[in-house]
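Trainee: Quick one: sequence plus predicted model below, questions after.
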Amino acid sequence: MLEGFVPFPPEFARRYRERGYWQDRSLAQEFAQAFARHAGKVALVDGDRCYTYADLDRLSDNLALHLLALGLKPLDRVVPTLPNVAEFVILYFALQKIGAIPIAALVTHRYQEISQFVRLSQARCCVYPVSQGDFAFGPVVDRIQHENDCLRLRLVLGPAGPGEHSLPELIETPAPGDRAALRDIRIDPEDPCIFQLSGGTTGIPKLIPRTNNDYAYNSKVASEVTRVDGSSVLLLVLPIAHNLPLACPGIQGFLLNGAKVVLHANTRPAEMFALIEKHRVTHLKVVPALLIRLINDPDIGRHDLSSLRLIQSGGQRMQPEVRSRTRRLIPSALVQENFGMSEGVLMFVRHDDPEDVMMETCGRPVCPDDEIKLIDDEGREVGPGEVGELSCRGPYTLRGYFGVPEYNARQFTPDGFYRSGDLMRQHPSGNYIVEGRKKDLINRGGEKISAEEIENLILMHPAVQNVACVPMPDPDMGERMCACVVLRAGASLTLPELVDFLKAREIAKFKLPERLEVLDDFPVSTFGKVSKKSLAEMVASRAAAA
């Protein structure tokens, strides 16, 4: 067993097997059946490139053999920071075939994040594009490699430079060895198949181990609730490694069902509309900020979007008016609100829910053995209709973050319930309503930003005496970050200066504050702590008046 991994207790594992949630097959075995059953069908479209199920099987086999020859082995960790391209999908299946574990990094991550992932996971391999915009990955990964002895292998999405191997060449060039050798690799279905990333409140993201057993079930049950079948077509524009686009049901669920996935690397509405019309897309994944942009774009009436059957929204709460306007503009599509977490439990609104339930709630759990408790600060269950912290356990909810036993002792109850930090109440229908969060996070268009992480960096600025980062409401992104600062005597600071300072710390762009408030002092609670609630209210008021 991988050191630092917290397995499901044996009595729960036995229950989940008996009830059919766990099939005791690796993801590689699950997809081997799909690749064989749907061999001639189109599985994946990336621009002008088109791949059948047989193509994905053959190319991922070939890449897997190359990776074995380069020294990767089962349970080795790999950090891919790739955009929405076919190479990510081929790499993902190749890693599953050799039992290596990808970390769900993003192409927007930079030195600060990538180096943390490598250090936390002791990754042996990084996979990255040559560049994104004006950012070159190679020099940064070279630096990380010199700082971490564990990192031995570097794959680049393009021509290889010194110390690199070209990912496209490894995919296409015949590999040494026989494909049959891959069938001899033994993968324990209870081992991790991926590390998703937490939206944790500390400066260091936590690694979420998802096992072969639980992640396969996660995608299968999400497929049922979203009515995915062999005729379904998914347009995927959200970041490809996130839990929702990858597995809820995402790439995994669609390909397990013989459906088709269309990849696209940006969220420009006109391009998305054209792809929906061209490929007769049936399913679309969005965050509310993206859906708001789509329904307000003038091009929405210039394309035939009648193939859309379901628009799946996650990441943050959607306002009823957005859902109503979408229904008027795209009457063929159900806007399906869902609440999910990379740690596990999924809640979906159902197709047959009453109208008021669809408008007001984020759904209910997808599995009969999803155990939900809403608890107060002392861990006691709250009364019906009262707000409490969501705590949960079940056949696809983790039992511990990777390698952080002290943190796990705080985040999990003694009987194994995960304390999510999300505040909810139960609707009379049995569905749930999100009421906020206990975690100190800013939810910018579905990307969760740790306030503490950015505050720690801002405190390094010589002009700053104290800082508190708070969310401010935004009609497009849901929330944006405002940095409230108390400056040292005689110092001055502007937002552009602060942004330039943070850029030099090499963090992802989406984490940069978008407003600065300079204050003489911070409001405090009755316990003497900085009152972020008061700060957020002040910022919201000032922003509205501006």
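Mentor: Structure's in. What do you need? Numbering: from 1, shown residues only.

Trainee: going forward, measure contacts between C-alpha atoms and count neighbours the same way
Mentor: Noted.

Trainee: Show me the strands in the stretch 401-546 of the chain, by range?
Mentor: Secondary structure of the stretch 401-546 of the chain (DSSP state E, counting those that start in this stretch): strands located at 418-426, 432-437, 441-444, 447-450, 464-474, 478-487, 515-518.

Trainee: and the comparison structure, right after this:
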Amino acid sequence: MTVTLHDLLPARLRRSWAVDAAVPDLDVYSLYRARQIADPHRTAILDAKGKLCYTAMDRKVRSLAVGLRGLGIRPGEVVAVQLPNGRNAVIADLAIAAVGAVALPFPVGRGSLEAECLLRRARAVAVIAAVEHRGNTHAADLYALSPTLPALRHVIAAGKGGTAPEGTIPLADLLRSDPADFVAERPDPDSPARILVSSGSEAEPKMIAYSHNALAGGRGNFLGSLLPDDTPPRCLFLVPLASAYGSNGTAVTLARHGGTLVLLDHFTAEAALAAIREHRPTHVLGVPTMVRMMLERLDAESTSQDGTASPDELPAPTALVLGGSILDETTAEKARRAFRCPVVNLYGSADGVNCHTGLAMEPPESQGPGVVAGRPDPQVAEIRIMEPDSDGLREAAEGAVGEIAARGPMTPHCYVGSPDLDARYRTPDGWVRTGDLGFLDKEGVLHVVGRLKDVVIRGGANISPAEVERELTAHPLVRDVVCVGVPDELMGERLAACVVPHAAEQPTLDSLCELLMERGLERRKHPERLLLVGELPLTPAGKPDRKAVQKRCAAEAV
């Protein structure tokens, strides 16, 4: 049975955005097809295999759509995708949209237990997975799970010819279907198109259903606000296309804006800098940790004596767009100097919130605590600050700190297979409760102060790890840092700092606390444990893996 995906936003409000042209009111494949007709030879993809133009990719999309339909994939059914960044991931995205099905992408590297959870709750009828990627054998692993997943009918294996595990269907066979047999579905633009996956703070990953209009429209308006003119963007995605952040790839960069995707199947600082030099992207999309790694690589290049290119030779993008975790001003300023372009602080989540600081070279001046997240755009998501009331929630007083809530053209339908999350995070009139704390200043600029759940409680006192991390990045010996709570018999929890040193010289706990004193952070918020590491562990989506950090800090921090 197909999973039920209710739209928790009032239908009249959803339709009003289409009437007002805030969304294109076309399904994702139809948008892509219109872009292909308008400029058939424009480059759609630049990946490890080279260039692929809009028309050549459309033929592959049509072939795969015919193949999927031949397997019995019907409109409204869920098809999962676990592929690295590359043309196959994009072709799968568009083909699933073309047959009217719902895509459920999730990044390579996620283990079989998490994959089983996603496929079971979404009742996925098929999954397209890599035969092998960086030691992972996802297609075989997912096929082994199929007896426990009664809805799963097909495992489609993407790999070199003849390598598909027994029992799976080679993707190459489906791509040999005759594209002339293709007839596109025309799904309702307000019907579900994609399920975004977010690890969040829940025990199991959250899955959030988005419509064609919410993806290409609401999320598309976000990228549109970062385009200085009508020139189609060339976007280098350092994050997986299968992540929530990566949903700005196929549906937004290609289908909505007719741009080009520059893709790395695996992030390294060296590969990212090489892609910037070779392909000259207009927009580089990543997370702050990735940029800190790139900045360190640039520093190493500038001091090398072997003739390696210097940082000044980097072509300047239109913007460096950083989201996924808090962007501190130290990192932002270093990145502005190194890349010679605006650094956009993107505050957003899979749950349905988005706000950013825009293309100004200098960031907005802060008028209070927290991180400046920019002025909300109602064409993407209107933002309110809410506080508890006897009847539920009410809008907070002007300038007061409260829970950030969002509603607008990018608002998703619902959480997938999780009515408890719908009840907890959605209001009856469609607002999304983010679980984040913030306020709107007198200029209407959003400040993000912290998270309701990401709080360390030391002896009854609350500490926001994000606040401490933001200040510690100013330390000259700190390249990256994550702060977490570790269990303590006396205090309940103590704050630990996991630090990647910036140089051979290593910071001490005393030097970190001395910096925090100088920057005015009260002593009770200082870390009491320190763990030095060569690199932060990252989730498959490219964000710092706080659970892994917490586990290591509990065992190793001193």
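Mentor: Sure, I can see it. Quick caveat: nothing in here was measured; it's all calculated off a predicted structure.

Trainee: before we move on, the earlier item: tabulate the strands of the stretch 401-546 of the first structure in JSON lines, adding columns for mean neighbour count and distance to Pro9 of the first structure.
Mentor: Formatted as JSON lines, the strands of the stretch 401-546 of the first structure follow (neighbours: other Cα atoms under 10 Å; distance: least, Cα to Cα, whole Å):
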{"stretch": "strand 418-426", "mean neighbour count": "20", "distance to Pro9 of the first structure": "14"}
{"stretch": "strand 432-437", "mean neighbour count": "18", "distance to Pro9 of the first structure": "28"}
{"stretch": "strand 441-444", "mean neighbour count": "22", "distance to Pro9 of the first structure": "31"}
{"stretch": "strand 447-450", "mean neighbour count": "21", "distance to Pro9 of the first structure": "30"}
{"stretch": "strand 464-474", "mean neighbour count": "22", "distance to Pro9 of the first structure": "38"}
{"stretch": "strand 478-487", "mean neighbour count": "22", "distance to Pro9 of the first structure": "38"}
{"stretch": "strand 515-518", "mean neighbour count": "18", "distance to Pro9 of the first structure": "46"}
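
Trainee: between those strands, which one is nearest to Glu360 of the first structure?
Mentor: Closest to Glu360 of the first structure of the strands of the stretch 401-546 of the first structure is strand 432-437 (Cα to Cα; 7.0 Å).

Trainee: So which residue is dead centre in the first structure?
Mentor: Closest residue to the average C-alpha location of the first structure: His242 at 2.6 Å, with Cα atoms, centre = their mean.

Trainee: so who does the closest residue to that one other than its chain neighbours touch?
Mentor: Leaving aside its chain neighbours, His242 of the first structure sits nearest to Ala104 (6.6 Å; criterion: Cα to Cα, 6 or more residues apart in numbering). The contact partners of Ala104 of the first structure, by Cα atoms under 8 Å, 6 or more residues apart in numbering, come to 79-81, 194-197, 241-242.

Trainee: what about the equivalent of Ala104 of the first structure over in the second structure, distance to Met294 of the second structure?
Mentor: In the second structure, the residue matched to Ala104 of the first structure (TM-score structural alignment) is Pro105. According to Cα to Cα, to the nearest Å, Pro105 of the second structure and Met294 of the second structure sit 27 Å apart.

Trainee: again with Ala497 of the second structure
Mentor: Ala497 of the second structure sits 22 Å away from Met294 of the second structure, going by Cα to Cα.
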